[in-house]
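In: Pasted the sequence and its predicted model underneath.
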Amino acid sequence: MVNALGLVEYLKVPTGMMAADKMSKTSNIDIIHAATVCPGKYIVLFKGNLSDVKAAIEGGTIGFEHNVIDSFLLGNPTEQIYGAISGSTSVEIKGAVGIVESYSVASIIEAADIAAKTSAVTLVEVRLARGMCGKSFFIINGELSAVEMSVENAKKHLMESGMLLDSAVIASPSPNFIENLY
């Protein structure tokens, strides 16, 4: 049973690749995204049962500490997170749009999960540092009050870790803006 999501973010690409290989050999996980991200970092995002994801994080950080930027273990992530990360979410935007930006990949995935679980919103996209100099963001959609509440909870989480960069809520986005949203 898959009930956990993990990520380790590395400073250097070869180290990240070596750690990803070690994690996949020593833990029963499914790597769902392993890639170079801006500015030349490497991330490994994986899922599995809670104990395997925890073991993979330990295996991917022990011995690599000098190259680990961030990591997380997320139990029972929202199912929306997978489509939003992979870019396979197809959403008809109705109502308000919320955008939250952070300084790291790991922190934005955690914040997106919090936002999606806070209220009835749809997670539209989670952008993982692609073309953003290491920053990341997520976009949510829903009724204005739900979007505002979700954005506030995500911001609170990111402020506590010092990772919040910026946020916005657009109450009634224009059709032209929506056509070019993602």
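Out: On my side now, so go ahead.

In: CA only for contacts and neighbour counts going forward, please
Out: Fine.

In: What sits closest to S104 if chain neighbours are left out?
Out: Closest residue to S104 apart from its sequence neighbours, by CA to CA, 6 or more residues apart in numbering: K135 at 5.5 Å.

In: Apologies, that question was intended for S167.
Out: Nearest one to S167, counting by CA to CA, 6+ apart, is V100 at 4.3 Å.

In: Where does the one you found sit: helix, strand or coil?
Out: Assigned with DSSP: H, G, I helix; E, B strand; the rest coil, V100 falls in the strand class.

In: want to compare, so here's the second one:
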Amino acid sequence: MSVSIGLIELTSIPVGYETVDAMLKAANVELLRAAPSCPGKYLVVIAGNVGSVATACAAAERTASKKAILCRAINHLADSVADALKQASRDVKVKSLGCVETRTGLGAILIADHLVKAGRIDLMSIRIAQGIGGKGYVNFTGEIAAVNTAIAACIAKCDDPKLIMSTCAIATPHPDLVAHIR
């Protein structure tokens, strides 16, 4: 996919409104998500070409200022990440189970992109901030070696050591556990 996305997570809903308005006025981007999340945060996801997303993210940083928790662009988003964002969960054969929990909701999207680009894994779901204290997490599967490799590469590539809260890799998870994860 040649689409890039811009992510911003804010500590203020009114500033979130102002930020979305500034982003949309600054560049030709598509608004994919703009909504409050718990606990009292505001999440924004936009899509477009690399230059437009960069321009919109710069406008977001100027507008949000200190109310921004995270503001990042992901250029050339992996296709499977885009697919996982569109669906609640994907029906894939679970070999081994991997999970990465992030400090912020939108951090889960960043991590999902790192995971997919780091190893031979299949995304199952990306969960963002609702009912989990503003955090996010990514569920994925693959051979246990690929799951461990993807987690290690993701941790190494993550530029914010506080973004990842915890991880797990489970070889051959019990079917009842898998049924409750989807």
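Out: Received the coordinates, thanks. Fair warning: this is a prediction, and the values are worked out from it, not measured in the lab.

In: Just give the TM-score of the two.
Out: Superposed pair, TM-score by TM-score structural alignment, normalised by the length of the first structure: 0.92. Supporting alignment: 182 aligned residues with a CA RMSD of 1.7 Å.

In: Can you verify my assumption that the residue nearest to S104 of the first structure contacts V126?
Out: No: when contacts are counted by CA atoms under 8 Å, K135 of the first structure is not listed as touching V126 (11.3 Å).

In: The most centrally placed residue in the first structure and S136 of the first structure, how far apart?
Out: What sits nearest the mean C-alpha location of the first structure, by CA atoms, centre = their mean, is I109, with 2.2 Å. In this view, I109 of the first structure and S136 of the first structure are 9 Å apart by CA to CA, to the nearest Å.

In: do the same with A19 of the first structure
Out: On the measure of CA to CA, A19 of the first structure and S136 of the first structure end up 22 Å apart.

In: mean distance, the longest helix along the first structure to its aligned residues in the second structure?
Out: If you go by DSSP state H, the first structure has its longest helix at helix 144-161. Superposed on the second structure, helix 144-161 of the first structure shows a mean distance of 2.2 Å to its aligned residues (mean CA distance after the TM-score superposition for the first structure).

In: which residues does A56 of the second structure contact?
Out: G6, A22, M23, L24, A26, A27, V29 (CA atoms under 8 Å, 6 or more residues apart in numbering).

In: Going by distance to S80 of the second structure, which of these wins?
Out: Distance to S80 of the second structure across the contacts of A56 of the second structure (CA to CA) is lowest for G6, with 16.8 Å.

In: Can you tell me the SS state at the closest one?
Out: Using three-state DSSP, the structure places G6 of the second structure in strand.

In: these two touch, right, it and S52?
Out: No: the pair G6 of the second structure / S52 is not scored as a contact, 9.5 Å apart, by CA under 8 Å.

In: Could you list every helix and strand in contact with the helix or strand hosting L97 of the second structure?
Out: Per DSSP states H and E: L97 of the second structure is located in strand 96-102. In terms of contacts (3 or more CA pairs under 8 Å, 6 or more residues apart in numbering; DSSP states H and E), strand 96-102 of the second structure is packed against helix 107-118, strand 136-142, helix 144-157, strand 164-171.

In: got TSV for the ones you listed, with distance to P36 of the second structure too?
Out: Output for these, formatted as TSV (distance: least, CA to CA, whole Å):
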stretch	distance to P36 of the second structure
helix 107-118	16
strand 136-142	14
helix 144-157	27
strand 164-171	22
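
In: Can you provide the mean distance from the helix or strand encompassing T122 of the first structure to its aligned counterpart in the second structure?
Out: Using DSSP H and E, the element containing T122 of the first structure is strand 121-127. Taking mean CA distance after the TM-score superposition for the first structure, the mean distance separating strand 121-127 of the first structure from the aligned residues in the second structure is 1.0 Å.

In: Run the chain-centre distance for that strand.
Out: Offset of strand 121-127 of the first structure from its chain centre (CA atoms, centre = their mean, to the nearest Å): 10 Å.

In: got it, and stretch 76-92 of the second structure?
Out: That offset, for stretch 76-92 of the second structure, works out to 11 Å (CA atoms, centre = their mean).

In: What's the end-to-end length of that stretch?
Out: For stretch 76-92 of the second structure, the end-to-end distance is 24 Å (CA to CA).

In: for the nearest residue to T55 of the second structure once chain neighbours are set aside, what are its contacts?
Out: Nearest residue to T55 of the second structure, sequence neighbours excluded (CA to CA, 6+ apart): A27, at 6.2 Å. For A27 of the second structure, the contact set (CA under 8 Å, 6+ apart) comprises S52, V53, T55, A56.

In: about what we covered before: any shared contact partners between I109 and S136 of the first structure?
Out: Shared contacts of I109 of the first structure and S136 (CA under 8 Å, 6+ apart): V126.

In: and K135 and V126 of the first structure? which has more neighbours close in?
Out: V126 (25 against 22; other CA atoms under 10 Å).
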